[in-house]
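# Sequence first, then the predicted structure:
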Amino acid sequence: MPNPYAPRPSGAPGPDPDEVEAHRASVAAREHGDGPDPATGGRPGRPPRRPVDPEAARQGTRLVLWFGLLMLASLLATALPLPWRLGGLAVVGAAVVLGVRALRRTWRAGVRGTMTFALSAGLVATLGLGATILAVIPVWDVETERQDCMDRAITLTARSSCQKAYDDAITAWLDSLSR
């Protein structure tokens, strides 16, 4: 087999000009994304992405803004006293609905990448906040006792004794579940 990198001997036939031109055209087409993709075995590459629809993207970002505000409100609802904390479930539900609508609208508009990831992560976080609010229901009595104790506590020692009593009550509740 001759060395392809060795210089041609004088008088040897050169490459066919038609083949050289076809090779140059295929390389140029691949560089511009128009030609066959060698990584896929010569099959054409992915179709070009459709452009982002600016009006639909604007409507989607408005939903993203409302979703973010409701997500923040659901985070603040976890710090409310007990009867009001359950009202945060309505805020979580509204945030999830708006988050899904925003995700669908931005996806249809052609917006991809960070926006899709951020909306998905926000939806997961909101569902986690909802689960946190719901987790209080089985230990309602223990939580209300802790809340009342903390309201009456003035000193740090009293607050730490409230927290210790709460921890002991939760441990006893968990032990009663395992039996």
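On my side now, so go ahead. Numbering: from 1, shown residues only.

# alpha carbons only for contacts and neighbour counts from here, please
Noted.

# so what's Leu86 up against?
133-134 (CA atoms under 8 Å, 6 or more residues apart in numbering).

# I meant Gln59, not that one.
Contact partners of Gln59, counting by CA under 8 Å, 6+ apart, are Arg105.

# Check for me that it belongs to a helix.
Yes. According to DSSP: H, G, I helix; E, B strand; the rest coil, the state of Gln59 is that of a helix.

# Same question for the helix or strand containing Asp18: list its buried residues.
Secondary-structure element containing Asp18, defined by DSSP states H and E: helix 17-31. Taking 16 or more other CA atoms under 10 Å as the neighbour-count basis, helix 17-31 is seen to contain the buried residues Arg30.

# Included below, for side-by-side comparison, is a second structure:
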Amino acid sequence: MNNPYAPPRPGGQADGWGAERPLGARPAGSPPEPGRPGHEPAPDGQQRPLREWTGAPQPHTPPPDPEAVREATRPVGTVVMLMLATLLVSGLPLPWQPAALAFGLPALVLGIRAIGRLVRAGLGRSPLIALLAGGLAFTSLMMLTVGSSIALWSIQMENQRCVANALTISAQDACAESYQEALESAVSGWASLLSPGG
């Protein structure tokens, strides 16, 4: 056991309890001297601990170019207008309903190109891309609906005439029943054509 009242040995210094430490070292728990590694100078004269090392420095991502962003977002308005036109025209009766394809196809092409421009402009995480993607998916669904109406043109036209002349609930029910039977017959005919033995 060290004597706390013994003089320090040559080449070392004693702390408060007589334990020796290397010459020039500071006692445990005391703040490092100014200018020593591990601390940074602060404007108020106090010593500020150096930030902990968290790994390799993260690369700095430059902000998007405003001109590139402006050019990338310019066709978005046109795409939105084409989507709205597709939605409105697809709700029209035959023979006007197929005109929705004239708006839906350009909307899909321009929408995909607009998404590519937004990504190249550095807006890959922009919510605008998610909105455009959802609008394109909905436009594709409407175009499939219009395409099915074209494939069932005669059945759709007959159902429209029946519903237009139906003045009572029983007549409307009869139109719906006839329409369902015609659809089942058409689907059965297509299935027989596509079957290997057909």
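Here it is on my side, so go on. Just so it is clear, the model here is predicted, and its values are computed rather than measured.

# circling back: how far off centre is the helix holding Asp18 of structure 1?
Taking the mean of its C-alpha atoms, helix 17-31 of structure 1 sits 43 Å from the chain's own mean (CA atoms, centre = their mean, to the nearest Å).

# Tell me where structure 2 has strands.
Under the criterion DSSP state E, structure 2 carries strands at the ranges 12-14, 20-22, 39-41, 47-49.

# how about TSV for those strands, with distance to Cys175 of structure 2 added?
Conversion of the strands of structure 2 to TSV gives the following (distance: least, CA to CA, whole Å):
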stretch	distance to Cys175 of structure 2
strand 12-14	106
strand 20-22	102
strand 39-41	85
strand 47-49	83
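
# quick one: which of these is nearest Met157 of structure 2?
The stretch from these with the least distance to Met157 of structure 2 (CA to CA) is strand 47-49; that distance is 80.5 Å.

# re earlier: tell me which of the strands of structure 2 lies nearest to Val163 of structure 2.
Distances from Val163 of structure 2 to each of these were compared using CA to CA; the shortest belongs to strand 47-49, at 81.4 Å.

# Aligned against structure 1, show me the partner of Asp65 of structure 2.
Aligned counterpart of Asp65 of structure 2 in structure 1: Asp53 (TM-score structural alignment).

# which bit of structure 1 covers stretch 91-109 of structure 2?
Residues 79-97 of structure 1 are the counterpart of stretch 91-109 of structure 2, counting by TM-score structural alignment.

# Which stretch of structure 2 lines up against stretch 115-129 of structure 1?
On the basis of TM-score structural alignment, stretch 115-129 of structure 1 is assigned to residues 128-142 in structure 2.

# Nice, that's everything, thank you.
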